[in-house]
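In: Got a sequence here, can you build the structure:
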Amino acid sequence: MNKETYKLGQGLSNRHITMISIGGVIGAGLFVGSSAAIAKAGPAAVLAYIITSILVFLVMRMLSEMAVMQPDTGSFSTYARKAIGPWAGFSIGWLYWWFWVLVIPIEAIAGAEILYAWFPQLPSAVYALAFIVLLSSANFSSTKSFGEFEFWFALVKVLAIVSFIVIGTLAVFGLWPLAQDVSGIANLYANGSFMPNGAGSVLAAILITAFSFFGVEILSIAAAESKNPQSKIKRATNLVLYRIILFFVLSIFLTVALVDWRSSELQKLGTFQYVLMTLNVPGTKLMIDTVVFIAVASCMNAAVYTSSRMLYALGSRQEAPHLVTQLTSNGVPTYAVSASTLVGLICCVVNYVFPGHVFGFLLSTTGAIALLVYLVIAFSQLILRKKLEQQGVEIPFKMWLFPWLTWAVILTIVSVLGYMFFSPSYRYETTLSLGVTVLVIICGIRVTSKQKHTD
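Out: Purely as a prediction, here's the structure:
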């Protein structure tokens, strides 16, 4: 059972990749956490979601340009290595692994709280640990098992959002029979104007929305474990923008059109639950809790998969212990899955043993990693595209208006990072994230320089 004998599986079908690309960006952040963006910007949160949608779509287009040329489980860490240098591939790969490993306990804790509310007979810590063990088992058996879980998880999330949009649209036009005095779009401007907290509030909301979208890049990792990955990447990327606008922008638009964004209940209950309760939809709390639980399970399933595949890619480049590259006959890197799951379990235990202290500190170290990943993708595409054009290589799937759009994305991300660093609300997390990044880069330079001398 070794890397030379077996290869990563190709168990992901068209429907798996399609649902992963759809469901990858739909997490509990949309169903519940989007209320935080609305609290920052009021109805103008819609603008924050539109801007972030376009930014994420452009980043995905850049990533897909590289992925179509070279499908790879290491994805952007492999491209960063080629474009910027081995230290960059090492650094962004480990930072990305660290981000998703910490997502495992975050989602386990969130799911455990829902289970505890339903079945208080057991402590929430027991539910959290069982949650991790159960979902990680899907990643141990085969890549197809991960795909099946994600397919059904994503399908439920999509159906929930479509149902919300249908009910909300009917309510806006005064056609929802259960709602009284809830119709029209007056709430967009009647409660302190469309942009009550100024243009700066939209930028603050972008910071919240940007992390809600993180996960769409998993498509480029998962596609490497499918047949004909190039066509799947092209198709999914072309549809990303429409899906994001449909699911995120339209949902938030209906929310701020139907309810008063200033309501304390909106923050307390979460976006979807508050709107549906306002519209007198029966069984709202149970339905939303169920959908959020499934969204949490989906995110953890993706976290175990993504962190293990990135660790495998690092190991295959001798930037992680060689043991993590060992595969089963089904093409599963079980040691990489085990290592990622174990770290997630340890962090989960730490949260319950030292509540509100150590785990909160660890979580703060990931505050800016999503934007750093986007920044590295943009720089990698910029450099590799120029090299390929100089060599006269045909590029089958291009980023538009190169290099102007690429530079626009880079400047936007740098501006947001700068705002985070100087903003009192985000300075702590940003400083910790950048501190961890510097430490990882130093390690990357040392490790890759030793490899170079050995070679």
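
In: Please make it C-alpha for all contacts and neighbour counts, starting now.
Out: OK.

In: Let me know the secondary structure of residue 176.
Out: Assigned by DSSP: H, G, I helix; E, B strand; the rest coil, the conformation of residue 176 is coil.

In: The residue nearest to it when sequence neighbours are not counted sits in which helix or strand?
Out: Excluding the flanking residues, the one nearest residue 176 by Cα to Cα, 6 or more residues apart in numbering is residue 170, at 5.1 Å. Using DSSP states H and E, residue 170 falls within helix 143-172.

In: Moving along the chain from that helix, name the first helix or strand you hit.
Out: Immediately after helix 143-172, counting by DSSP H and E, sits helix 199-213.

In: Break down the stretch 201-350 of the chain into its strands, ranges please.
Out: Remark: strands of the stretch 201-350 of the chain are absent; assignment by DSSP state E, counting those that start in this stretch.

In: which residues of it fall in helices?
Out: For the stretch 201-350 of the chain, the helices defined by DSSP state H, counting those that start in this stretch occupy 218-222, 229-244, 250-258, 264-269, 271-278, 284-316, 334-353.

In: For residue 102, which of those is the nearest?
Out: Nearest to residue 102, of all the helices of the stretch 201-350 of the chain, is helix 334-353, at 6.1 Å by Cα to Cα.

In: Now the second one, please; I'll put the structures next to each other:
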Amino acid sequence: MEKQRIRTNPDGTKRALSNRHVQLIAIGGTIGTGLFLGAGSTITKTGPSILVVYAVLGLFFFLMMRAIGEMFYSDPSQHTFVSFISRYLGPAAGKFSGWTYWVGLVFVGMAELTAVATYVQYWVPGVPAWIIEIVFLAVLTTINLVAARLFGEAEFWFAMVKIIAIIMMIVIGIYMVVTHFKTPTGTATFSNITSGYALFPKGISSFVAAFPMVFFAFQGIEFVSITIGETKEPRTVLKKAINETLFRILIFYIGALVVIMSIIPWRSLTASQSPFVQVFQLAGLPAAAAVINFVVLTAAASALNSVIFSAGRHFYQLATEASEKSWVHRHFGIISRNGVPAAAILISAGFVLITPIMSLSHGLLAVFTIVTSISSDMYLIVYTMAMLAHRRYRASADFLPTGFKMPGYRVTSVATILFFAVIFVSLFFISGDAIPAVGAIIWTLVFGGWCYLEEQRSVVVNK
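Out: Take a look at the predicted model:
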């Protein structure tokens, strides 16, 4: 009966994802390994002020998602938000954004695959990383090749593991606070957050540096929009998924951080150890490290699964927008009998397969770290272009006055663009972030310039 309700799009893809799939994908997209492992580092840099950082960034990411969601609501047949950049900013901007975003996804996938191998080796240290990487990549690629619904099912359970871990930590933490649980660092109480509070306890530079760190923790939140083209009730599901994003951020990020700092005074946190592990160990869970290792393994596998799904759709979008005579269009602008862009998924996974080679050379790993940082910085540029495309959409004939409109558009649109610009500029004042930021600018000028010249040449030829 379920199969009979699945509609097929004109391009051959199937609307197989249900509301529960998309809702959990949306939650999973906001929860990465950064919360489970990196929260201790960000807390020790800014103290309780980290709550302000998460709240501000959560608000602007929500606004960005509302802008992207408004465009998808007007045309839910699209597979990626980059298609709107092509439509409203022109083919050159679309080609630049599409390839830039796809390259960034490949490097994110490589980073997550490396993380997967690291977490698996916690239990089987004798197994070479490259074997673990190939096995995981093969399994997740197969899941994506079979059907969109199977991808959605996998993401549903990956997200469920992360949600259960966070809820467990919050519930245990609240119990410890209510019972005034005694710890080696004092008593669990909410006053640990407000005691001796200062907005910049380690200087304004540390506070500013926290913004890019948290920004990259939120990176990938837009993945949920990429599922809309293959969702059964796209407009209904889209509104629900995006509107609840801010609520999720408040509960899962800010709620978790409040509990952590209530139990362990922020100055007593060990930055190098997961704060989740520290809380569970204080609560008397002897296998805390193993439990959290399983959770972060799930988070990394979830991110990799989403990357394969998203990268495949983006490469397919690039192929369909390419010249009909080009090899990219002929070989990758096609949908398989299963209703997925199989060829585009395979080539994306093929590039991620470079990761096992990286693990054989420390020199390559160093280069990989720099390139990954550059690709992360390029996301800021792509996000900004999506916001600019939204502004063009508002002025176009496609604009739906009764659609899923971005709240306070005249103010919030400009504010979001300016905020992304400020985040990018701040990279130049943070040690270790300036070189990747320069690399992102060079990529934009060189590759963006090439895309523009190619478009101009195409216009002249067609005349």
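
In: Mind checking the TM-score on these two?
Out: For this chain pair, the superposition-based TM-score is 0.92 by TM-score structural alignment, normalised by the length of the first structure; 450 aligned residues with a Cα RMSD of 2.4 Å.

In: For residue 422 of the first structure, see how far away the counterpart of residue 40 of the second structure in the first structure is.
Out: Residue correspondence to the first structure (TM-score structural alignment): residue 40 of the second structure is matched to residue 35. In this structure, residue 35 of the first structure and residue 422 of the first structure are 24 Å apart, going by Cα to Cα, to the nearest Å.

In: out of the two, which sits in the more crowded spot?
Out: Taking neighbours as other Cα atoms under 10 Å, residue 35 of the first structure and residue 422 compare with residue 35 leading, 27 against 13.

In: Please report the distance of the nearest residue to the more buried one once chain neighbours are set aside from residue 431 of the first structure.
Out: Of all residues not flanking residue 35 of the first structure in the chain, residue 271 sits nearest, at 5.3 Å (Cα to Cα, 6+ apart). Residue 271 of the first structure sits 30 Å away from residue 431 of the first structure, taking Cα to Cα as the criterion.

In: So which of these two has more stuff around it?
Out: Neighbour totals were compared for residue 271 of the first structure and residue 431, and residue 271 leads with 26 against 18 (other Cα under 10 Å).

In: And that one, how far from residue 264 of the first structure?
Out: From residue 271 of the first structure to residue 264 of the first structure the distance is 11 Å (Cα to Cα).

In: any idea what the residue nearest to residue 176 of the first structure aligns with in the second structure?
Out: Alignment note: residue 170 of the first structure maps to residue 175 in the second structure; criterion TM-score structural alignment.

In: cool, and residue 67 of the first structure?
Out: Using TM-score structural alignment, residue 67 of the first structure pairs with residue 72 in the second structure.

In: Give me the three-state assignment for the closest residue to that match other than its chain neighbours.
Out: Using Cα to Cα, 6+ apart and skipping residues adjacent in sequence, the residue nearest residue 72 of the second structure is residue 78, 7.1 Å away. Put simply, residue 78 of the second structure is coil when judged by three-state DSSP.

In: Just give me the residue closest to the centre of the second structure.
Out: Central residue of the second structure (Cα atoms, centre = their mean): residue 220, 1.4 Å from the mean position.

In: and the aligned partner of that one in the first structure, what does it touch?
Out: Counting by TM-score structural alignment, residue 220 of the second structure corresponds to residue 215 in the first structure. Counting by Cα atoms under 8 Å, 6 or more residues apart in numbering, residue 215 of the first structure touches 24-25.

In: Also residue 273 of the first structure?
Out: 31-32, 284-285, 288.

In: Number of residues surrounding the residue nearest to residue 72 of the second structure?
Out: Around residue 78 of the second structure there are 21 other residues, counting by other Cα under 10 Å.

In: And residue 335 of the first structure, by the same measure?
Out: Look at residue 335 of the first structure: counted by other Cα under 10 Å, it has 20 neighbours.

In: Pretty sure it sits against residue 322.
Out: No - using Cα atoms under 8 Å as the test, residue 335 of the first structure is too far from residue 322 to be in contact (9.9 Å).

In: Distance-wise, check the residue in the second structure that the residue nearest to residue 35 of the first structure lines up against relative to residue 173 of the second structure.
Out: Correspondence of residue 271 of the first structure to the second structure, assessed by TM-score structural alignment: residue 275. Separation of residue 275 of the second structure from residue 173 of the second structure (Cα to Cα): 12 Å.

In: Now list whatever residues contact both of those two.
Out: By the contact definition Cα under 8 Å, 6+ apart, residue 275 of the second structure and residue 173 are jointly contacted by residue 260.

In: Show the contacting residues for residue 144 of the second structure.
Out: Going by Cα under 8 Å, 6+ apart, residue 144 of the second structure touches 150-151, 305, 308-309, 340, 345.

In: which among those gets closest to residue 104 of the second structure?
Out: For the contacts of residue 144 of the second structure, the nearest to residue 104 of the second structure is residue 308 (12.0 Å; Cα to Cα).

In: Give me the aligned partner of the closest one over in the first structure.
Out: Mapped onto the first structure by TM-score structural alignment, residue 308 of the second structure lines up with residue 304.

In: Chain neighbours aside, what residue packs nearest to the aligned partner of residue 141 of the second structure in the first structure?
Out: Aligned counterpart of residue 141 of the second structure in the first structure: residue 136 (TM-score structural alignment). With sequence-adjacent residues excluded and distances taken as Cα to Cα, 6+ apart, residue 136 of the first structure is closest to residue 304, at 6.4 Å.
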